[in-house]
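> Sharing a model prediction with you, sequence too.
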Amino acid sequence: MTRTTSVPSATPAAGTSTDTGTPLAFSTRGLRAELTTPGAKIPLQEETLVVNLSAEPLDLHTERPSQVAPLQSALLDRVTLRHPAPLLLLTGMNTERIADLGARENWLRIGNDPAVAAGAGEGAPFPAGTPLWRSPIAQLGTVTLPAQLLGAPSEASTPVPLKLQANLWYAPAGTDCHIHRRHDFLEVHTQVAGRGRMQKFHAQDAETRYQDVVLEPGSTHAPFCGYDATATWSYPWHRYWADTDCVWLALEYHPC
């Protein structure tokens, strides 16, 4: 694939494969999201947010050893990628106009979804007036992960097959994206543009916050769930908080 520093003038057609990858449904007018073909040789010629979706480290083949760890990400340029598992690539981050991105792209405003606005069945419901938008969701296939990456005890030995899906989120500066804790899957978030944070709480109460995980463009937080022998995920109360206008990537690893 030939990569240039120009930005596409229109959203690439989702599902149109090339010899190195497939554009994803949440690509925007300025931001291209692509899932690579396993084993493809991909020379990067512009700044690219590279997300390692798999349990295998991504070796960058530079003069000094350098890797992108499993379920982590990096802003990369002027390197050639080759990985046995698919990678998620995002380009055009620096040229996409962030303000009002969700409305411009006609994404789902979460408060307009009755199922979400009614709450997830635990604690206070999602406030319908929250300015939070979700892009279309892309299904990225099946990934097998060591149980330890899911938060299982270190003695756990059976790898876990999971269905992976991904989407983008947009929220303007100062948005409280709601304290919650119910998830039946593993989730991690990658910051695409702006500055945000994942916050952890002892209860569904902002006054009980005990940790902030700051997210700058290119960073992915480590999983912070627990996982047990009954295939149950347990999370602390947590939320995303947008310090500035923000775009971030959600990766969800669901049971098969």
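The structure has been received and is ready for your questions. Nothing here was measured: the structure is a model prediction, and the numbers come from that model.

> For the rest of this, base every contact and every neighbour count on C-alpha atoms.
Fine.

> So which residues of the stretch 1-150 of the chain form helices?
101-104, 114-117 (DSSP state H, counting those that start in this stretch).

> Name the stretch among those helices that sits most buried.
helix 101-104 (a mean of 18; mean count of other Cα atoms under 10 Å).

> tell me which strands and helices that helix is in contact with?
strand 108-109, strand 133-134, strand 160-171 (3 or more Cα pairs under 8 Å, 6 or more residues apart in numbering; DSSP states H and E).

> Ok, which of those comes nearest Ser27?
Of all the helices and strands packed on helix 101-104, it is strand 160-171 that lies closest to Ser27, at 9.0 Å by Cα to Cα.

> Give me the next element, helix or strand, following that closest one.
strand 186-193 (DSSP states H and E).

> how big is the angle separating that following strand from strand 160-171?
Angle, strand 186-193 to strand 160-171, by axes from the mean of the first three to the mean of the last three Cα atoms, to 10 degrees: 40 degrees.

> Now tell me what touches strand 186-193 from outside.
49, 71, 73, 93-94, 98, 150, 215-223, 225, 233, 245-254 (Cα atoms under 8 Å, 6 or more residues apart in numbering).

> Next, the buried residues of that strand.
The neighbour-count check on strand 186-193 (16 or more other Cα atoms under 10 Å) flags 186-193 as buried.

> isn't Arg32 right up against Thr95?
No. Using Cα atoms under 8 Å, Arg32 is not in contact with Thr95; the gap is 11.0 Å.

> In addition, the following structure is provided for comparison:
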Amino acid sequence: MTSTLAYNVEKQLSFSGSHIDAKYVENVNNYYINNETIVINPHMWDVSVGQPVRNIIPAFSSTILKDITIEKAQALILIEVKDTTNIGNIILEQGWFLLGDTIEDSPSNGNTSELPYPKNTPLWKSPQDDAGIVEIDPYYMTRQAQTPGQKQSFVVKLNLWFAPSHTNCFIHNKHDFIEIHTEIFGTGRMQKFKAQDYGTLYEDMLMSPGFTTVVPFCQVEENNQYIYPWHQYYADTDCIWMAIEYHPLAKA
């Protein structure tokens, strides 16, 4: 007796609330998008969108759709902004916290020249979900390879961030995962720097709602090492964006 995997398996994400509805959908087949929705393809295979003219959502990218059917996808992240009135109150919803409240003080005798995180930075983080597991080629994802090769399993972790206008969200360069970002509300920038110094900015990537940073900033090295440039998010307006993190699963 054979079993078949169910289609359109939905998982409500924990940062859904009165302002934003968020879902992770797996094994997508003829899935109807009713209201205006940011649709993110977290996989390395294109997503097929239906009539009137067939279209695709390329790997690791996103678009805004309404009143249309997704023909087929391995997985989708769906974000619907339901209410923008007083949307800054999202930080009062369950599980949100000021990032500075969770950062430990740097050792006073530390020898590092790296600047400590300013705890008074107005940057809030939502709860984080383990949304699902995907198999991707990380070298293809970062464009270190031109075509997909050997795949690796990653846990996709998702959370929202909020910052008010004109916020520098701190220049940093360390992650033990691969990340991309999707703009949900407002306009901001993903920025790269030559050093942990705002005067060394060399790339300014503008972010508007529905835009995803298709190519991760990092370079993949052996043993799940990810080398990032100095980078940060900057909020031009009050902003909400989503981090899409790919955490490597340990091999059995």
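The structure has been received and is ready for your questions. These figures come from a predicted structure and were not determined experimentally.

> Take the buried residues of strand 186-193 of structure 1 and write them to TSV, including distance to Glu56 of structure 1.
Shown next, in TSV, are those (distance: Cα to Cα, whole Å):
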residue	distance to Glu56 of structure 1
Leu186	17
Glu187	18
Val188	16
His189	18
Thr190	18
Gln191	21
Val192	22
Ala193	26
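
> ok so, going back, of the contacts of strand 186-193 of structure 1, keep whichever come out buried.
49, 71, 73, 93, 98, 150, 215-221, 223, 225, 233, 245-254.

> Which ones among the residues you listed map onto strands?
49, 73, 215, 233, 246-254 (DSSP state E).

> which residue lines up with His61 of structure 1 in structure 2?
Aligning on TM-score structural alignment places His61 of structure 1 opposite Gly50 in structure 2.

> which residues touch that match?
68-71.

> go again using 10 Å as the cut-off
Neighbour list for Gly50 of structure 2: 30-32, 56, 68-72 [criterion: Cα atoms under 10 Å, 6 or more residues apart in numbering].

> Please produce a PyMOL select command covering the buried subset of these.
Selection of the buried residues among the contacts of Gly50 of structure 2 in PyMOL, burial being defined by 16+ other Cα under 10 Å:
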select buried, resi 30+31+56+68+69+70+71+72
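
> Among the contacts of Gly50 of structure 2, which pair sits farthest apart?
Taking Cα to Cα, no two of those sit farther apart than Tyr32 and Ile56, at 15.0 Å.

> Just give the number of residues close to Arg239 of structure 1.
20 (other Cα atoms under 10 Å).

> Wasn't it part of a helix?
No. Using DSSP: H, G, I helix; E, B strand; the rest coil, the assignment for Arg239 of structure 1 is strand, not a helix.

> Need the counterpart of it in structure 2.
Using TM-score structural alignment, Arg239 of structure 1 pairs with Gln232 in structure 2.

> which residues does its match contact?
Counted by Cα under 10 Å, 6+ apart, Gln232 of structure 2 has contacts 168-173, 189-193, 196, 198, 204.

> how about these in a markdown table, adding neighbour count?
Below are these laid out as a markdown table (neighbours: other Cα atoms under 10 Å):
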| residue | neighbour count |
| --- | --- |
| Asn168 | 18 |
| Cys169 | 19 |
| Phe170 | 20 |
| Ile171 | 23 |
| His172 | 20 |
| Asn173 | 18 |
| Arg189 | 18 |
| Met190 | 17 |
| Gln191 | 20 |
| Lys192 | 24 |
| Phe193 | 20 |
| Gln196 | 20 |
| Tyr198 | 16 |
| Asp204 | 16 |
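
> so stretch 195-211 of structure 2 corresponds to what in structure 1?
Going by TM-score structural alignment: stretch 195-211 of structure 2 matches residues 203-219.

> no, scratch that, I was asking about stretch 155-164 of structure 2
Stretch 155-164 of structure 2 maps onto residues 163-172 of structure 1, going by TM-score structural alignment.

> before we move on, the earlier item: dump the helices of the stretch 1-150 of structure 1 into TSV; add distance to Asn167 of structure 1 as well.
Converted to TSV, the helices of the stretch 1-150 of structure 1 look like this (distance: least, Cα to Cα, whole Å):
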stretch	distance to Asn167 of structure 1
helix 101-104	12
helix 114-117	16
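
> Alright, calling it a day.
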